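Asker: Here is a sequence with its predicted model. Questions after.
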Amino acid sequence: MHISTDAGVFDAIAAGPPGGRPVLLLHGFPQTGRAWRRQLEALAAHGYRAVAPDQRGYSPGARPRRPADYRIDALVDDAVAITEELGWTTFDLVGHDWGGAVAWWTAHTHPGRVRTLTVVSTPHPGALSSALRTDQDQRERSQYMISWRETPATEEHMLADDARELRGLYAGRVPQDSAETYVRRLSEPGALTAALNWYRAGRPDARIGAVDVPTLYVWSTQDSAFGPAAARETGAWVNGPYRFEILQGVSHWVPEEAPETLSGLLLEHLRGHGEQRTAANSPWPTSPKR
């Protein structure tokens, strides 16, 4: 399906009955909405209406050129605009990798719209910022971000030799057909530069606080990008009901490497928090617990 907004036209995959409880799933780098296909199937089977868009830069119809066009506020605006175009006043939000960062910010800035939050791999930005200041392990894990942000030839290296470096990122953890789909999309003119512009856009202008919505955070022990320090601190940045799940022996690519486990956790979380809640009637405090 295609979703038209003021920012452009987003490609998306949808599953489930149109009248089902709405769930928006946001992918990360270097993937597309296809990363959620197993979760889409599970959600649809339980009557949810699930939509996974190809985010800004990944959709050909929403691919601005400037790094500044990929700042977090624009990415959050995209997520909200997509739900408005779909006619969703409230929705459940799921994100992985960069999609997880967008999900944290969306839940923080639009708590009245987000019914529940599920984030996979990506710690709360406040927890990650703290870990980058105090934890050598996390600083080492995050070096790739600096390299991708500051090296102009990153795109050439990733796409050279039939995209060998890009393919290597999936490291056998992602189904081959999906990996090929991602490589084809990111080999389109300007696509990989657009995806890397998420890293090059710079720090957000505002600081993020704690989120107040019911939150499920799933982290895996073999995640090469996010270490245990930020993962453990994430709960201090959630004021509402919070569940932290650790997947042993699973890499960063959780939605595709452990689809059944993740789908089960997601469905449990949604069933456990079925009532609509707005910021105005929240019974929880609004300052981060630290």
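Answerer: Great, that's in hand. Residues are numbered from 1 along each chain as shown.
Asker: switch to C-alpha atoms for all contacts and neighbour counts from now on
Answerer: Will do.
Asker: quick one: His96 and His124 touch, right?
Answerer: No. His96 is beyond contact range of His124, at 11.7 Å (criterion: C-alpha atoms under 8 Å).
Asker: for this structure, what's the longest helix?
Answerer: Criterion DSSP state H: the longest helix present in the chain is helix 154-170.
Asker: how much does whichever helix or strand comes after it deviate in direction from helix 154-170?
Answerer: For helix 154-170, the following helix or strand on the C-terminal side (DSSP states H and E) is helix 176-186. Taking axes from the mean of the first three to the mean of the last three C-alpha atoms, to 10 degrees, one finds helix 176-186 and helix 154-170 inclined to each other by 170 degrees.
Asker: mind listing what's buried in helix 176-186?
Answerer: Neighbour counts over helix 176-186 (16 or more other C-alpha atoms under 10 Å) mark Ser178, Ala179, Tyr182, Val183, Arg185, Leu186 as buried.
Asker: what two of those have the greatest distance between them?
Answerer: Put simply, by C-alpha to C-alpha the two of the buried residues of helix 176-186 set farthest apart are Ser178 and Leu186, 12.3 Å from each other.
Asker: take a look at this one as well, against the first:
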Amino acid sequence: MLLLHGFPESWYSWRHQLVALAEAGFHAVAPNQRGYPGTGGPAAVEDYTILHLVGDAVALIEALGESTATVVGHDWGAPVAWHTALLRPDVVRGVAALSVPYSKRSPTPTLTGLRSRFGDNFYQLYFQQPGVAEAGFEADLDRAFRRSLVGLSGDSPHIRPLVVPEGGGFADIWPAPEKLPSWLTEQDIGAYVREYAGTSLTGPLNWYRNIDRNWALTAAWETAKITPPALMLAGDRDPVISWFDPVRLEASMRSVISDLRGFRLLPGAGHWVQQERPEEINAALVDFAGATS
């Protein structure tokens, strides 16, 4: 089972799943993806397209001596998982995505639609500015992780639109939390801070800087469906999910995924669903992987 993390995370986001999946008899692997700490990612922005990221996933499966895998992705890892299933169904036994659904290709470039809907300060547009988001995040890693991990969770008192305040940075979307929720410890924040210490965020942010390039590169698959068995899990208090009507979202996904075996929103959970609700996610992944092995 290949577990693909999101932004701004690392393999550590899968700490609960690695143990549970191993105990269930699966070989689970959670790499740091291209450009993330310790990977020595390439410098060129255009080397972070969805085609490169899918290529990395397929190459890792092969390097581990396997011909197929169940591919699981969270946040940015979800589009990588979805597209691995789309582009290379021959190596995907099943695909599970957390927090980010698969949707039809938009008729206009992705960032154009996001700007129209959310404005110029939407976080994905803010991330397009070379060096700006890096500086804000790297200036205080503890502050950035503390605010974003709590702010995007189900424990945040309000589901905030992901719009960067004028003159602020990504972490300024959320206030400083008064205390940590039960699922997040000081040790967890410290683990992320240590992993990113002395590492530029340019590699991870380059994923966002290829959003419109990905839209163009995937045009040939506009009418193609994802054919491997699939599972979608998310928190119902996830700001990403709040963009959609759940009933319409499930129907839309079923129109482009041939075998969607589950669509579940966990009540009260936020964006970091596998960290917030590990037991429920572990059980769902074990069942899904067992049924598709």
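Answerer: Here it is on my side, so go on. Keep in mind it's a predicted model, so treat the numbers as computed, not measured.
Asker: where does the TM-score land?
Answerer: Once superposed, the chains reach a TM-score of 0.78 (TM-score structural alignment, normalised by the length of the first structure), with 250 aligned residues with a C-alpha RMSD of 2.7 Å.
Asker: Turn the buried residues of helix 176-186 of the first structure into JSON lines, columns for distance to Arg113 of the first structure.
Answerer: Formatted as JSON lines, the buried residues of helix 176-186 of the first structure follow (distance: C-alpha to C-alpha, whole Å):
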{"residue": "Ser178", "distance to Arg113 of the first structure": "31"}
{"residue": "Ala179", "distance to Arg113 of the first structure": "33"}
{"residue": "Tyr182", "distance to Arg113 of the first structure": "30"}
{"residue": "Val183", "distance to Arg113 of the first structure": "34"}
{"residue": "Arg185", "distance to Arg113 of the first structure": "31"}
{"residue": "Leu186", "distance to Arg113 of the first structure": "31"}
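Asker: mind checking how far the most centrally placed residue in the second structure is from Pro101 of the second structure?
Answerer: Nearest to the mean C-alpha position of the second structure, counting by C-alpha atoms, centre = their mean, stands Asp75 at 1.4 Å. Counting by C-alpha to C-alpha, to the nearest Å, the gap from Asp75 of the second structure to Pro101 of the second structure is 9 Å.
Asker: Determine which residue in the second structure is aligned with Ser251 of the first structure, please.
Answerer: Matched to the second structure by TM-score structural alignment, Ser251 of the first structure sits across from Gly270.
Asker: hang on, that match is in a strand, isn't it?
Answerer: No. Counting by DSSP: H, G, I helix; E, B strand; the rest coil, Gly270 of the second structure falls outside a strand, being coil.
Asker: surely it meets Asp238?
Answerer: Yes. Using C-alpha under 8 Å, Gly270 of the second structure is in contact with Asp238, at 4.1 Å.
Asker: Overlap in contacts, Ser178 and Leu186 of the first structure.
Answerer: Common neighbours of Ser178 of the first structure and Leu186 are not found (criterion: C-alpha atoms under 8 Å, 6 or more residues apart in numbering).
Asker: if I line the two up, what does Gly41 of the second structure land on in the first structure?
Answerer: Using TM-score structural alignment, Gly41 of the second structure pairs with Arg63 in the first structure.
Asker: residue contacts, its match?
Answerer: Contact analysis of Arg63 of the first structure by C-alpha under 8 Å, 6+ apart lists Gly8, Arg56, Gly57, Ala191, Ala194.
Asker: Pick the one among these closest to Val23 of the first structure.
Answerer: Distance to Val23 of the first structure across those (C-alpha to C-alpha) is lowest for Arg56, with 18.5 Å.
Asker: Now do the contacts for the closest one.
Answerer: With C-alpha under 8 Å, 6+ apart, Arg56 of the first structure has these contacts: Phe10, Ala62, Arg63, Pro64, Tyr70, Leu75, Asp78, Ala194.
Asker: which SS class is it?
Answerer: Per three-state DSSP, Arg56 of the first structure ends up coil.
Asker: Tell me how far it lies from Val80 of the first structure.
Answerer: Per C-alpha to C-alpha, Arg56 of the first structure is found 13 Å from Val80 of the first structure.
Asker: ok, how many other residues are close to Thr112 of the second structure?
Answerer: By other C-alpha atoms under 10 Å, 13 other residues sit near Thr112 of the second structure.
Asker: The equivalent of Val29 of the second structure over in the first structure: how many residues sit nearby?
Answerer: Matched to the first structure by TM-score structural alignment, Val29 of the second structure sits across from Val51. By other C-alpha under 10 Å, 26 other residues sit near Val51 of the first structure.
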